[in-house]
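>>> Below are the sequence and a predicted model; questions follow.
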Amino acid sequence: MKVTGRAAVAIVALVFAATQSWLTRFKRTKTDAKSLHIAIESNACAFLSRPPPAAPLRHRRLVRDPLSPEEVNGEAAALRQEQRRTAERLSSSGADPAQLRAFPKGSSDGACVNGADPDSKATSGTWAGMAEAAVVMVTFDRADYLGCALQDLLAVRARFPNAGELYPAFVSQDGDAAGVQAVVRRHLDRVRYLEHAPDRPIRAPSAREKVAYYRIAQHYKFLLKTLFDCFGFPRVIVVEDDMRFAPDFFAYFDALAPVLDEDSSLLCASAWNDNGMPGLVSEPTAVERSDFFPGLGWMTTRSVWRGLRGRWPAGYWDDWLRTPEVRQGRQCLRPEVARTSNFGRAGSSEGQYFDAYIAPIQRAAVEVNWGGVDLEYLVKDAYEARMQSKIAAGKVVESLDDALAALPEEAGAGGFIVAYEGQEEYSVLARRLKILPEFKGDAPRVAYAGIVMLRTPYGAPLLLVPRSRLAY
């Protein structure tokens, strides 16, 4: 094809303009790699939080880091240098931990990473009298997951007044995967870093068991010991590196903290509802008591921790917390509409239950004014009286299908009640509703005294109730 002189000039101009644009972007990338990576983390969140595919994926590098391996290692080395500087400051001057960012390595049974007395009852440093709770994100080696979850958590925290002082953020890593350390280094202006480094090898009791569950249990013991015993926080909120957060996540926990402090029959407050699928929940201000420890974004107090720390298990810490011997009749608070969602298909459990029961849980999209919500009904005796009234006012139906097909006006004041007896009958109902049918310890998931609270497709309350409770 013949190119005229005028066309040649136009082509040269276009090439020149494109080259200048590329050079500008290149220079910006070189001078603002942190901003670039954070933007990529935002895109990663959209990718990681997408609906589950038809076929499960194995975890590889789901989101490619824009930094080269050399740059990632350089960021990790910078974080480790910060840990060394912190150790020197702590040993030479007893520096205020609140002014430090990356703490030395520690272990579940070792000394405090800040050199503090673990039995001190005072909050450490300038956190004293100010911090409501430490919020800690638990991570291992999923750098792409961490980048997404951490950025989301910090964005939600920024919505809450004075959240940086009231809710100091930590990332606690098991091990020293460089990719994770590079992510932390880029956010070190807004988070603090803890590193769990066992002082002896952790092994599973048998070859059939995964050592990961034993490392996880010791990691949790380390971070809870560090934040409660060494730093002296009154409460700790534990989240994970595969979560996203509702806009009122911090306001929700802020509202529940006084209830948790004042009621010794409570073990924790959680942001998660195992049955929080669309169509089974609707009321964003509703909070319930549960005999089942939900996890997946939860808060507990220093007094609860001090009753647990001396008998913390070697492995399977969450199932241990659900046993009657450990719960001792205590319960957790949980929302009707979850305040966290989870995108962690890849992990130590290898996606068990993920596509069917975890990915469908939707976090709240609305921001509740929790200061205007009366939560006095959550106190133990008041809640039990309220539940008895609900059952007495409810309409018992012959089958679950009758309740699901009925209109809300056909329900009693307490909603529809479907009776069951034992785990086998409950499992039939649960499978029909597409919720997890299993019991843990002596309780179905989310149950209060065996009662599981849901909604019908038309929004009416639906209670699955043990037959023994219908004697009222």
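The structure has been received and is ready for your questions. All of these numbers come straight from a predicted model, not from anything done at the bench.
>>> contacts and neighbour counts: CA atoms only from here.
Noted.
>>> does residue 138 sit in a helix or strand, and which one?
Under the criterion of DSSP states H and E, residue 138 resides in strand 134-139.
>>> ok, second structure coming up, stack it against the first:
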Amino acid sequence: MRFSTFLLSIILFTNCLVFALSVNRTLCLLFTHLSVASDYPSAWLAEEVPNVHVRFSFCCRLWTGKYTMNLLRFVSLRHIFFITIIWLLALILFYRLHESVSIDYGKELPKMLNKIIKLEKEISEQNKEAGRLLERLDNDKFAQKWFIFSNSTDYTAHPDDRDAPLSIGDKIPVLVMACNRPAAIRVHLNQLLLLRPSPELFPIIVSQDCDHQPTSQVIDTYRDSITVIKQPNQTEPILSKKLKKFAGYYKIARHYRWALNQIFFNMKYKTVIVTEDDLQIAVDFFEFFLATYKLLIADSSLYCISAWNDNGQEVMIEDRPDLLYRTDFFPELSPKWPNGFWDDWIRDPPQRRGRSCIRPEISRTAMSLYGKSGVSKGLFYEKHLKSIKLNTKFVRFTAMNLTYLLKENYEKLFSSQVNQAPVVSLNAIQAGLWTGKSVRILYRNAKEFVDIAKIIGLMDDMKAGVPRTAFRGVVPVYYYKTRVFISPVGEWKNYDDN
């Protein structure tokens, strides 16, 4: 750009110089002609009339013509010189300014770009933060107005329902089980407090075992936002030599029993959400429990709502965060308690009594890295737990009609879906012949189910004869972009706990 500008300036200057020289040449020729023409009458007149006056006039005209021509030549040259000087000064000034601006612009450009990028990031972050705040405000407004009518059969949220006041029985406390992981409890509490839509509707109660001082110090920093209780019995459980290696599981069972007694009998709550310090929670964690709580109260065939899908690895779930199921496999807790291994005990038929739980297609909880350092020493973490997908899309469950999950509705709906699905082979599914459709794979006994589960990648263990996520013996899974129902042969009657 500088070269082209310089070249253009030289051309303009040259044109002006040529024009000035041409004008000068023309004027000189013109006045030369005039001077010569004026001399002839004077000469003729001098010969005919030898008069001093006439000769004097001739000399004056002759001198005047020559002087005028010389003067014009001088003036033209002076103008050319003046124009040349002006052009040179203008060019020098122009290039000085242009160079100065170019240098400053070159130096400032990276700074300006960095400022623009930084400003864009700040605006983006502010927009995200504003979105989060608006969502929290919206959730808070919605949650604070929520009320549950026990006799209602319509589970869609109505304005009249949400305007009713809350009582102690309508609050849903969150019981956080903690022991000796200070970093884990800090991260978990931060998540709960960030996503909680209403402190009044979802009070947080942290129950600590182990009497671990670093963990206690972290928990104490949240006392303005939570309630803290501590399990008082820190004695070692009395166990046989064979069971001593399982002492940690007995301590956990003791802690759960004590904490749940505090919730239900001392604090008089009707229900509770139980979490542990090594869990991550989804963005709609509270929305999920708020909506399904009414089902739990209304349907006596339900005894828990679980945020967890045992087979919730990303490769085995459909991208349907709104999808919920009933399951006969119990993944959570109960008011009655054993001395140890409560999670296995609670799945036994005497405790389950034919009841079901509700669970999501995509888990609303996931195991954090802190889960590797638990009592199980990370036994299932690397193999299974770390691959469970946590939902990232907010679903407005409280605005949905969830009556399809009631027992009388769900059994008909689920049986119809399963029975209408054609029976196919695993090879056909893996070949992509049934993509986007629903199919069945049949098994005749526990061994065949385990074989199928291992090929697909499901958890293949059973508790009291119930496969994980099963409902009436059927395990739904999303495999090769196909909805697959792993179903028992014939009509299902009951589980064989042997």
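Happy to help now that I have it. Quick caveat, the model's predicted, so the values are computed rather than measured.
>>> if we can go back for a sec, packing partners of the helix or strand following the strand holding residue 138 of the first structure?
With elements assigned by DSSP H and E, the helix or strand that comes after strand 134-139 of the first structure is helix 143-157. Here helix 143-157 of the first structure touches helix 33-48, helix 178-186, strand 243-245, helix 249-262, going by 3 or more Cα pairs under 8 Å, 6 or more residues apart in numbering; DSSP states H and E.
>>> Repeat the analysis, applying 7 Å as the threshold.
helix 33-48, helix 178-186, strand 243-245 (3 or more Cα pairs under 7 Å, 6 or more residues apart in numbering; DSSP states H and E).
>>> can you tell me what part of the second structure the longest one aligns to?
I take that to be helix 33-48 of the first structure. Helix 33-48 of the first structure corresponds to no residues in the second structure, going by TM-score structural alignment.
>>> Just the buried positions in that helix, please.
Using 16 or more other Cα atoms under 10 Å as the test for burial, helix 33-48 of the first structure gives 34, 37-38, 40-41, 44-45, 48.
>>> circling back to that earlier point, now distance to residue 313 of the first structure too, for the helices and strands packed on helix 143-157 of the first structure, in JSON lines please.
Converted to JSON lines, those look like this (distance: least, Cα to Cα, whole Å):
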{"stretch": "helix 33-48", "distance to residue 313 of the first structure": "32"}
{"stretch": "helix 178-186", "distance to residue 313 of the first structure": "27"}
{"stretch": "strand 243-245", "distance to residue 313 of the first structure": "25"}
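>>> I'd like to know which of those is closest to residue 347 of the first structure.
Set against residue 347 of the first structure and scored by Cα to Cα, those come closest in strand 243-245, at 12.6 Å.
>>> how close does that closest one sit to the second structure?
After superposition onto the second structure, strand 243-245 of the first structure sits on average 0.5 Å from its aligned residues (mean Cα distance after the TM-score superposition for the first structure).
>>> Mind reading off the mean deviation between the strand holding residue 138 of the first structure and the second structure?
Counting by mean Cα distance after the TM-score superposition for the first structure, strand 134-139 of the first structure comes out at 0.7 Å.
>>> What range does that strand cover in the second structure?
The aligned range for strand 134-139 of the first structure is 173-178, by TM-score structural alignment.
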